[in-house]
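1. only geometry, no sequence info:
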């Protein structure tokens, strides 16, 4: 369709090298939706007749049916999804089919197609993220009253509510949803009508095109329209942080379900065994979640490196933006399909978690805080408690073994009052600062989390149904 200027046919090796069908055939439905809007805009401008408009719309529907049924197989010699669709349409309609590309370039065509496709994908991902958030909220609510060890530096630190632990992940993923919202809003402008880079000499109503395709508005600058891939970077920014947070959650669950920690139990249906060791229960799903994240981070960098060296406006390099994009989308969908049902079946190993409290050292901060309330400067209290721990380690004792007399010999300010509160549950309950681990605070967080879910539902309801 563009060879009239050339005196030689394109070499076969060039066709194989430059084709993009392995990436963009997935965009066929979105491309046809964009073409149908373009047809209506052409008719509105008087560039085609009503009969031609009807024929083109019917023909495009036929091409889509043939693609969905597998009857139409793309040809490499036609390079990409756009040319294959147009070629088939021309076979069906003859010269009328050749009018489809009036006032349009493949530059603004792919920019529009890609935004349509990605918008649909991100809305589906947003719905899955909502389900994911609900699964974490469910565990937080069910596990709120369980007390487990909290960690810093992967060492026992202080007792926490397990609900508080789950909510720590919830808030990270809620922030990720805000980034997803921003990515959706960033891509929701319509490039159609920008043509190759300079706009069109034909009287196209770009606001009509945007309305037909349910974009917020047309893009502002035709050069920027065909060169802009920032919205993909915005999506990658969401995807990268979201999956980093998924990886962190997966790492926690892998560690905390191990025999050495024994805090949580993973569902058998989401684990595998060993081909040689009969006793093994391997967290393969979580390991794969953790392992796949690097690919997405690499895709983000791949796009940024591509964009940083390109002059305006369109360059063929941009064809490669879809290769990584398809992989990222596949990874995201896969992880969002498998994590929520896994999380909903994670349970607490009460016996395993209680072992972390047997020596009582996890309550050291509580003892120091108690001394502060008795008038001891915090640094002195910290030293006194640390010295008491050292004595216990040397004597083979732990905090829960010590008598009141032994406590007083180590810390003169110690009295019976602290003994009554020297247990993990009271330690948790006393931490009532806003955002703390006290059960009342976890309840408040749960309430706020449910409001977040309602906001997500409202946001998704505001988006129109898919374009016809």
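-> All right, it came through fine. Note that this is a predicted model, so its numbers are computed, not measured.

2. from here on, just use CA atoms for contacts and neighbour counts.
-> Fine.

3. all strands for the protein, in order.
-> 147-152, 155-161, 189-190, 217-218, 264-265, 347-348 (DSSP state E).

4. just the ones you listed: most buried one?
-> Mean neighbour count (mean count of other Cα atoms under 10 Å) peaks for strand 189-190 among the strands of the chain, with a mean of 24.

5. what about stretch 285-302, distance to the chain center?
-> 11 Å (Cα atoms, centre = their mean, to the nearest Å).

6. stretch 160-177 too?
-> The answer for stretch 160-177 is 15 Å, by Cα atoms, centre = their mean.

7. with stretch 334-349 instead?
-> 16 Å.

8. try stretch 421-431
-> 36 Å.

9. now swap in stretch 41-56 and tell me
-> The answer for stretch 41-56 is 41 Å, by Cα atoms, centre = their mean.

10. quick one: end-to-end length of that stretch, please.
-> Taking Cα to Cα, to the nearest Å, stretch 41-56 runs 12 Å from one end to the other.

11. take this one as well and set it beside the first:
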């Protein structure tokens, strides 16, 4: 089959290097198929309005793109990517009219558009899951009571309430939901229209195309926007990466806090495994795998930003690796976040065991505070508490307060905002498809 670039100055050689050049591009690009079709529908609706090609050709192309959205097609590796596959499908269904499918378009601006549309969609999905996890942690915060040891340097430091600890977990996921929502909203500029990075030769009005896709017009300088390739993938993944790092740290806590030595929490069945030899084991394999996936994503992110470093301005072929890193990282994160509400809903807290584990010395700081409130200087109060610990004197067990900040009302507001964004983009897609269908029926 002819490549999308067949007919240009470059010719195919006798050696097949497709495995190195495109590898699993079509597997990754399968995720972009819907967004590719929607962007092309928006483009050709504007081409029809402006009469840039014969109206019957525009109608034929739009009809093929609508057919593509209704078909569950699998991209063919020999056509290299989503662009080549879509072009082949449209030409096969539209005949010669399909030759103008990609009128003055570059694959660079097309895949960049797909990346932004796909990344925006997945960030909103992740944001919603993150808010749901926060709600699950919040329910446990309100259910649990009692105190637990607080650790620094893997040593007991102060006593903290379990409500404060669960609120900490809820806060991580609430803040991540907000950050991912904000990042999704920042994916506002439409790359379609910068050509190969030097401006488009198309006479289509890209400001109207941008509006029809719920995005902003291309900034004045096309080289700047094209230079965002790779950086955009990093921007999309950064809030997700930070959340995965926090998930890894929570996992480390719960691995320690559910073990034989510090049995504060009980992990739910289904998230622990047994040993093939030792019948007594309840291994925290799920949490350990979360830590492994977090480490994997850190490595992938470092690979991503390394790809775009030390490059001249303009597109480079190895940037295609960045889309693979982005897609796989987002897919893995979605699969993790989907099941975390059930995990947190199933954990238990053993207040009695926790109370027995707390060392009396962990009350030193709060006892120093009490001495200060009784008139001692802070330095004297601190020293006196230290002396009591050194001499093994019993410190007063002063119950910690609850430092809680997360509310169900705020979480509901965040979820509503995420739903509104998802609904807005769904409405945009539905409107585009409806306009295309109306045009193809009436012509």
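-> Thanks, I have the structure now. No experiment lies behind these values; they were computed from the predicted model shown.

12. quick TM-score on the pair, please.
-> The TM-score (TM-score structural alignment, normalised by the length of the second structure) is 0.88; 421 aligned residues with a Cα RMSD of 2.2 Å.

13. one step back: now distance to residue 240 of the first structure too, for the strands of the first structure, in TSV please.
-> Shown next, in TSV, are those (distance: least, Cα to Cα, whole Å):
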stretch	distance to residue 240 of the first structure
strand 147-152	24
strand 155-161	28
strand 189-190	23
strand 217-218	28
strand 264-265	27
strand 347-348	28
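
14. of all those, which lies closest to residue 386 of the first structure?
-> strand 155-161 (13.7 Å; Cα to Cα).

15. average offset between the closest one and the second structure?
-> In this overlay with the second structure, the average offset of strand 155-161 of the first structure from its partner residues is 2.0 Å by mean Cα distance after the TM-score superposition for the first structure.

16. might you report the residue contacts of residue 326 of the second structure?
-> 233, 234, 236, 237 (Cα atoms under 8 Å, 6 or more residues apart in numbering).

17. OK, contacts around the first one?
-> When you say that, I think you mean residue 233 of the second structure. Contacts of residue 233 of the second structure (Cα under 8 Å, 6+ apart): 115, 119, 322, 323, 326.

18. who wins on neighbours among those residues?
-> Among the contacts of residue 233 of the second structure, the one with the most neighbours (other Cα atoms under 10 Å) is residue 115, at 27 neighbours.

19. quick check, that one in contact with residue 34.
-> No: the criterion here is Cα atoms under 8 Å, and residue 115 of the second structure misses it with residue 34 at 11.6 Å.

20. name the residues of the top helix by length along the first structure that are buried.
-> What stands out as the longest helix in the first structure, according to DSSP state H, is helix 106-142. Residues of helix 106-142 of the first structure classed as buried by neighbour count (16 or more other Cα atoms under 10 Å): 106-120, 122-123, 125-126, 128-141.

21. could you pull out the buried residues of stretch 383-398 of the second structure?
-> In stretch 383-398 of the second structure, counting by 16+ other Cα under 10 Å, buried: 384, 385, 386, 389, 395.

22. the second one reaches residue 366, doesn't it?
-> No: with contact defined as Cα under 8 Å, residue 385 of the second structure does not reach residue 366; the gap is 9.1 Å.

23. quickly list what's touching both of those two.
-> Common contacts of residue 385 of the second structure and residue 366 (Cα under 8 Å, 6+ apart): none found.

24. returning to what we had before: looking at the strands of the first structure, which is nearest to residue 34 of the first structure?
-> strand 189-190 (9.9 Å).

25. so which elements touch that closest one?
-> Strand 189-190 of the first structure is packed against helix 206-212, strand 217-218, with contacts defined by 3 or more Cα pairs under 8 Å, 6 or more residues apart in numbering; DSSP states H and E.

26. ok, residue 117 of the second structure - contacts?
-> Counting by Cα under 8 Å, 6+ apart, residue 117 of the second structure touches 35, 187.

27. and it, how close does it get to residue 176 of the second structure?
-> Taking Cα to Cα, one finds residue 117 of the second structure at 20 Å from residue 176 of the second structure.

28. in helices, which of the contacts of residue 326 of the second structure appear?
-> 233, 234, 236, 237.

29. between those, which is nearest residue 214 of the second structure?
-> Closest to residue 214 of the second structure, out of all of these and judged by Cα to Cα, is residue 236, at 17.7 Å.

30. that closest one: how many residues sit nearby?
-> 24.

31. tell me the contacts of the closest residue to it other than its chain neighbours?
-> Nearest residue to residue 236 of the second structure, sequence neighbours excluded (Cα to Cα, 6 or more residues apart in numbering): residue 119, at 6.3 Å. Residues in contact with residue 119 of the second structure (Cα under 8 Å, 6+ apart) are 184, 233, 236.

32. make it 10 Å
-> 32, 113, 125, 183-184, 187, 232-233, 235-237, 323, 326-327, 330 (Cα atoms under 10 Å, 6 or more residues apart in numbering).

33. can you check residue 341 of the first structure too?
-> 131, 132, 135, 267, 269, 270.

34. and the first one, what pairs with it in the second structure?
-> Same thing as residue 131 of the first structure. Taking TM-score structural alignment as the criterion, the aligned counterpart of residue 131 of the first structure in the second structure is residue 132.

35. isn't residue 367 of the second structure up against residue 380?
-> No: look at residue 367 of the second structure against residue 380 with Cα atoms under 10 Å: they stay out of range, at 11.9 Å.
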